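no sequence for this one, just the structure:
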């Protein structure tokens, strides 16, 4: 479908990747952009419709679906990273990551699926991660939540096919945002990532491998785990 004149809702739209999605949507002539964030005072974009939304709050999600009944494209972008491991990490931090990174887009998709159906099918864009396919020390909770988000993307693509909803999964390595500020490694620009995701909406592509790192990880999925991690750690300079 075309972005021009489309009605789009973006979660986590106040900064980072979400803010760049809003910019790219406006540049492509979207008809209306709902910019959703937990605190709408942090949304700096002009010409958008602010929506107060915490994606871990079912009541706020239901209210957003009622208020934004004209949405044609849902961008599930909101996410967190706590740097928590799975074995000895804080259990509440692990649950927070799952609540935000998996249950958030799940509940948003469930709430907006009827809206999209009523508006012609539309599209769902899930911002996932190359960490849906591997983990590094300290990234266990984030990787687990993103692996769940990958399967959410695959499953909802099948479940929503009958109503004509196009579901896109967006995978990338590091993005130049506050979340990755302390990591010294090549990073993709947030605007470049948003642009690749919106290109997929318009072209009908189902998966975006937005950078070299995502493509490298995806190519190695057929390998035995020992070989796969040897390859990945060598690419990280840890081999």
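Everything's here; your move. Being a predicted model, the structure only gives us computed values, none of them experimental. Numbers count the residues shown, from 1 in each chain.

going forward, measure contacts between C-alpha atoms and count neighbours the same way
Fine.

tally of neighbours for residue 216?
Other residues lying near residue 216 total 16 when counted by other Cα atoms under 10 Å.

Kindly report the same for residue 226.
Residue 226 has 9 neighbouring residues, counting by other Cα under 10 Å.

buried residues in the host helix or strand of it?
Here residue 226 sits within helix 225-235, counting by DSSP states H and E. For helix 225-235, burial by neighbour count (16 or more other Cα atoms under 10 Å) applies to 228-229, 231-232.

neighbouring contacts of the strand or helix carrying residue 126?
Element membership for residue 126 (DSSP H and E) is strand 123-127. Contacts to strand 123-127, defined as Cα atoms under 8 Å, 6 or more residues apart in numbering, come from residues 72-77, 105, 109, 116, 149, 153, 165-171, 197, 201.

And stretch 67-81, by the same measure?
Contacts of stretch 67-81 (Cα under 8 Å, 6+ apart): 6-13, 17-18, 34, 55, 97, 100-101, 104-105, 108-109, 112, 115-116, 119-127, 142, 179.

got the end-to-end distance for it?
End-to-end distance for stretch 67-81, by Cα to Cα, to the nearest Å: 29 Å.

How far away from the center of its chain is that stretch?
Centroid displacement of stretch 67-81 relative to its chain, using Cα atoms, centre = their mean, to the nearest Å, is 9 Å.

Closest to residue 42 out of the buried residues of helix 225-235?
Residue 42 lies nearest to residue 232 out of the buried residues of helix 225-235, by Cα to Cα, at 37.1 Å.

this is the other structure I want to compare:
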């Protein structure tokens, strides 16, 4: 689908990857960008005062909030499911409260947005973009809950694609490694920019691509899915 002259909704739009998606959608000629944020009053002036941007108070973990947003933004043709959270800790000893919060946001929040906007996407024969992660395909130490939530999000993305394709709706999953945002501020390895994620994703939307692997780590992670797990129990 072409983004020019279409209405786009982006969750978690105030910073990081979400903010980059706002900029890229506007650059591609979006008629309107609905910027889903939890606190519109805290958004900076550049975003709040843009005449083509409409701020929506939207917490994807509160399904009433999501339904209200879908009612307001009924002309939406492209939904970008970007909002998410992460926690660090052992899957065996870490906080289950934190783990549930991760799943409520990354899995059920993403799910709620897709359900609430499905009618609009079908009407406009539009597209749904789920911002997943390369971590959907591996589980690093002390990040298992986040990895599990992203694996579930990937599976949901595949299910959504099957259900929406007969209605002319593209469903795209976006995967990448470390991105230079607040989330990865303590990571010292190579990082790509949020702009790279947004640009490659929306290029993919306009080209009809159902999966976008933004960087080499995401491509390697996808290719490694057929490998045999190499961690065995110790005999010591």
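The structure has been received and is ready for your questions. In this text, all values refer to a predicted model and were calculated from it rather than measured experimentally.

in structure 1, which residue is closest to the centre?
Residue closest to the average C-alpha location in structure 1 (Cα atoms, centre = their mean): residue 127, at 1.7 Å.

aligned partner of that one in structure 2?
Alignment note (TM-score structural alignment): residue 127 of structure 1 maps to residue 131 of structure 2.

Provide the aligned range in structure 1 for the lengthiest helix in structure 2.
Across structure 2, the longest stretch assigned as helix under DSSP state H is helix 144-164. Per TM-score structural alignment, the counterpart of helix 144-164 of structure 2 in structure 1 is residues 140-160.

How about residues contacting that stretch?
80-86, 94, 97-98, 101-102, 105-106, 113, 126, 128-129, 131-135, 165-169.

Which positions within that stretch qualify as buried?
140-150, 152-154, 156-157, 160.

Likewise for stretch 84-99 of structure 1?
For stretch 84-99 of structure 1, using 16+ other Cα under 10 Å, the buried residues are 84-86, 93-94, 96-99.

what about residue 186 of structure 2, how many neighbours?
If we define neighbours as other Cα under 10 Å, then residue 186 of structure 2 has 9 of them.

Structure 1: which residue goes with that one?
Per TM-score structural alignment, residue 186 of structure 2 is aligned with residue 182.

Doesn't its match belong to a helix?
No: under DSSP: H, G, I helix; E, B strand; the rest coil, residue 182 of structure 1 falls outside any helix and is assigned coil.

Endpoints of stretch 123-133 of structure 1, how far apart?
In terms of Cα to Cα, the two terminal residues of stretch 123-133 of structure 1 are separated by 24 Å.

My read is that residue 48 of structure 2 contacts residue 55, right?
Yes: in this structure, residue 48 of structure 2 is within contact of residue 55 by Cα atoms under 8 Å, at 6.9 Å.

tell me, what's touching those two both at once?
With Cα under 8 Å, 6+ apart as the test, residue 48 of structure 2 and residue 55 both reach residue 40.

Who has more neighbours out of these two?
residue 55 (22 against 17).

Measure how far the helix or strand harbouring the more buried one is from the centre of its chain, please.
Per DSSP H and E: residue 55 of structure 2 is located in strand 53-57. Mean-position distance between strand 53-57 of structure 2 and its chain equals 18 Å (Cα atoms, centre = their mean).

Now do it: which elements does it pack against?
Strand 53-57 of structure 2 is packed against strand 32-37, helix 45-48, helix 63-72, with contacts defined by 3 or more Cα pairs under 8 Å, 6 or more residues apart in numbering; DSSP states H and E.

Please point out which parts of the second one sit buried.
For helix 45-48 of structure 2, the buried set under the neighbour-count rule, 16+ other Cα under 10 Å, comprises 47-48.

just the first one next, same as before
By neighbour count with 16+ other Cα under 10 Å, strand 32-37 of structure 2 contains the buried residues 32-37.

Could you quantify the relative orientation of it and helix 63-72 as an angle?
For strand 32-37 of structure 2 and helix 63-72, the angle between their directions (axes from the mean of the first three to the mean of the last three Cα atoms, to 10 degrees) works out to 170 degrees.

quick check, distance from strand 32-37 of structure 2 to the centre of its chain.
14 Å.

quick revisit: so how far is residue 101 of structure 1 from the match of residue 186 of structure 2?
For residue 182 of structure 1 relative to residue 101 of structure 1 (Cα to Cα), the value is 21 Å.

Can you tell me what residue 227 of structure 2 aligns to in structure 1?
Aligned partner of residue 227 of structure 2 by TM-score structural alignment: residue 223.

Which helix or strand contains that match?
Element membership for residue 223 of structure 1, per DSSP H and E: none, as it lies in no helix or strand.

Contact partners for the counterpart of residue 107 of structure 2 in structure 1?
When structure 1 is aligned by TM-score structural alignment, residue 107 of structure 2 is paired with residue 102. Listed by Cα under 8 Å, 6+ apart, the contact set of residue 102 of structure 1 reads 145-146, 148-149, 152.

6 Å - rerun?
By Cα atoms under 6 Å, 6 or more residues apart in numbering, residue 102 of structure 1 lies in contact with 145, 149.

And for residue 2 of structure 2?
residue 206.

if we go to 8 Å?
205-206.
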